[in-house]
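Asker: Here you go, sequence then predicted model.
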Amino acid sequence: MNEARLEDSSSFDEQHIVVQKNISYFDLKWRAVKDPAKQNTWNWIAFFFSPFWLAYRKMYKPFFVLALIELLYAVPFYLVDLPAWLDGPFYLIIAIVVGLNGNRWYYKHTLNILKQSKSLSDSHQASYLQTKGGTHIGILVGLNVLVIALFFLLDMGLSYLPSETNIKDVVRLSVDAETLEIFTDDPKWSYVKKDGRSYIVEFTGYDYSEKEDVRIVFNVYLDKYIYEWKEIYINGKKLNKKDAEDYELWIEDNSY
């Protein structure tokens, strides 16, 4: 057994002072491997509640690294069309990484706190370990609210970039768009061009109930994040003003 391992073993019981809550769980997990600083054991809570668990255990560095990765992951969705199903594999990988490494990270985290406490006087060590160790619901809530706020600011900033994806999203994320997609087969949204202050976005699909090809042209105002119906074509024929208004009202009525 090397010197570092001897040091870890001698301080193992001291780590209980840092863990404070659920000591028996970590004691069992860390003793299940030869070197808990290098070998992983599985943590289901860390798997299912990764950011909450990290914040709850005051593991700030991995928490903010995870938050940064998630923020960076979100950026491309504002620039190009990416399938929503990518979220599943991405967050599953995140959960697996934290679930697999969490106990080892926490072991090293507690060792670091103990090491830092050694530089303090005896009178200050107890309060330092009490403050830096254990768990904290307030920190859990506060840090995750902070990350949610950062995601909100990211969304507010990037959603107004004049990318084709953002322009299409103004209309295709609306309740009208949801109804159109429900009532049609093979729905598609296409960016057409910029037209003065607005952008032209086109919807196409096949109305399976009426057996009609549907094409709808929208004006999108990205700076105000609003859209308006411009033209409606059924089987290639443009509807007159009254019929177009009736069709729009029918979609709107079925959207609520």
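Answerer: Structure received.
Asker: C-alpha only now, for contacts and for neighbours.
Answerer: Will do.
Asker: From Glu3, how far off is the closest residue to His136 other than its chain neighbours?
Answerer: Ranked by CA to CA, 6 or more residues apart in numbering and with sequence neighbours excluded, the top spatial neighbour of His136 is Tyr56, at 5.4 Å. As judged by CA to CA, to the nearest Å, Tyr56 and Glu3 stand 32 Å apart.
Asker: So which of those two has more stuff around it?
Answerer: The neighbour count for Tyr56 versus Glu3, taken as other CA atoms under 10 Å, is higher for Tyr56 (20 against 8).
Asker: Determine the set of other helices and strands touching the helix or strand containing Val170.
Answerer: Val170 is part of helix 164-172, with elements assigned from DSSP states H and E. Here helix 164-172 is seen to pack against strand 184-195, strand 198-207, strand 212-221, strand 226-234 when contacts are counted using 3 or more CA pairs under 8 Å, 6 or more residues apart in numbering; DSSP states H and E.
Asker: Alongside the first one, take a look at this:
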Amino acid sequence: MENNTSNERESQEYKSTEDNSQLTNENINEEINNDTEFCTQCGTLNKKGGNFCIKCGSIMKSKSTSNNYVKETNNGYNKQTYDNYDKKEVESFVFKNTEYYMPKFEQMKSTGQQISWNWISFLIPSYWALYRKMYLVGLILLGINIILPVGPIITLSLNIVISVGFGMYGNSLYLTYIQRKLDTFKYLDKNMKDIAISKNGGVNLILPVAIASIGFIVIILGLLAIGMFAAFVYGY
């Protein structure tokens, strides 16, 4: 009799413990789902809303952040980038001809539109990009002109497409470039940031002039070589 009573008591205690454990697990799962998130790098549980993991320091990318990013994207460009940019830093980065670029950037910021005509980027897109220190873009454009010519009509058509594209989207491309550069400086102190902006911003006149001069010399030498060859062959 006593053994039966003891067994029943142990069974009830075990059931109560199991129910409490299940309730605790449900509460933990609810807390994890609603108030926390796991770091994608180290797997540590973090409170939602934090920018960095409490253990490894990696940037936290929550689902809500991703949704906000998608909602704030307009025509393929992140409007939040416009809203958060520091006008003084952008102006310092541009350095030359700010009276032209800053109103253009402000207009893009207020409307969210990328199209803003630039005559210089339309007429000489590769040299404009080099002048504005967008070296990779400028060198790619020069490489296209050097490597890809397959015929006068196709080459002319390709150059027209590139020129029109850069005329329409050159300012937007330049602002995107500035923003990405400034994002890499955001953790620097003020003095180091000013130095970085001064070094990476502004313009580079020497490089495009040097490349244009070399191209001009190569063309002249090529014409002279053709003339001398023709004179040798035809006895002029």
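Answerer: Nice, I can see it. For clarity, every value in this text was computed on a predicted model and none was experimentally measured.
Asker: TM-score of the superposed pair?
Answerer: In this superposition the chains share a TM-score of 0.54, using TM-score structural alignment, normalised by the length of the second structure; 156 aligned residues with a CA RMSD of 3.4 Å.
Asker: residue contacts, the residue nearest to His136 of the first structure?
Answerer: Going by CA atoms under 8 Å, 6 or more residues apart in numbering, Tyr56 of the first structure touches Thr135, His136, Ile137, Ile139, Leu140.
Asker: got a markdown table for the residues you listed, with secondary structure too?
Answerer: Below are the contacts of Tyr56 of the first structure laid out as a markdown table (DSSP: H, G, I helix; E, B strand; the rest coil):
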| residue | secondary structure |
| --- | --- |
| Thr135 | coil |
| His136 | coil |
| Ile137 | helix |
| Ile139 | helix |
| Leu140 | helix |
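Asker: Give the buried subset of the residues you listed as a ChimeraX selection command.
Answerer: In ChimeraX syntax, the buried subset of the contacts of Tyr56 of the first structure is picked out as below (16 or more other CA atoms under 10 Å):
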select :135,139,140
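Asker: any idea which of the contacts of Tyr56 of the first structure is the one closest to Asn22 of the first structure?
Answerer: Ranked by distance to Asn22 of the first structure (CA to CA), the contacts of Tyr56 of the first structure are led by Thr135 at 9.9 Å.
Asker: Please say which position in the second structure that closest one maps to.
Answerer: Residue correspondence to the second structure (TM-score structural alignment): Thr135 of the first structure is matched to Val203.
Asker: Please verify my assumption that that match contacts Arg132.
Answerer: Yes - counting by CA atoms under 8 Å, Val203 of the second structure does reach Arg132; the two are 4.9 Å apart.
Asker: May I see the helices and strands packed on helix 164-172 of the first structure arranged in a markdown table, with mean neighbour count and distance to Thr110 of the first structure as well?
Answerer: Listed next are those as a markdown table, based on neighbours: other CA atoms under 10 Å; distance: least, CA to CA, whole Å:
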| stretch | mean neighbour count | distance to Thr110 of the first structure |
| --- | --- | --- |
| strand 184-195 | 14 | 52 |
| strand 198-207 | 21 | 55 |
| strand 212-221 | 20 | 53 |
| strand 226-234 | 17 | 51 |
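Asker: any idea how far the residue positioned nearest the centre of the second structure is from Gly151 of the second structure?
Answerer: Centroid check for the second structure by CA atoms, centre = their mean gives Arg180 as the closest residue, at 5.1 Å. Distance, Arg180 of the second structure to Gly151 of the second structure, using CA to CA: 37 Å.
Asker: related to what we said a few turns ago, nearest to Phe152 of the first structure, out of the helices and strands packed on helix 164-172 of the first structure?
Answerer: The closest of those to Phe152 of the first structure is strand 226-234. By CA to CA, the value is 18.9 Å.
Asker: Find me the equivalent region of the next helix or strand along the chain from that closest one in the second structure.
Answerer: Moving toward the C-terminus from strand 226-234 of the first structure, the next helix or strand (DSSP H and E) is strand 237-238. Using TM-score structural alignment, none of the residues of the second structure align to strand 237-238 of the first structure.
Asker: cool, and stretch 203-223 of the first structure?
Answerer: Using TM-score structural alignment, stretch 203-223 of the first structure pairs with nothing in the second structure.
Asker: Not counting that stretch itself, show me its contacts.
Answerer: Counting by CA under 8 Å, 6+ apart, 160, 162, 166-168, 170-171, 181, 183-190, 197-202, 226-236 sit against stretch 203-223 of the first structure.
Asker: same check, this time on stretch 105-119 of the second structure
Answerer: 74-75, 77, 79, 82-83, 104, 166-172, 175.
Asker: about what we covered before: how about CSV for the helices and strands packed on helix 164-172 of the first structure, with distance to Gly88 of the first structure added?
Answerer: Putting those into CSV (distance: least, CA to CA, whole Å) gives the following:
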stretch, distance to Gly88 of the first structure
strand 184-195, 23
strand 198-207, 27
strand 212-221, 30
strand 226-234, 30
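Asker: quick one: which of the ones you listed is nearest Leu249 of the first structure?
Answerer: strand 226-234 (10.8 Å).
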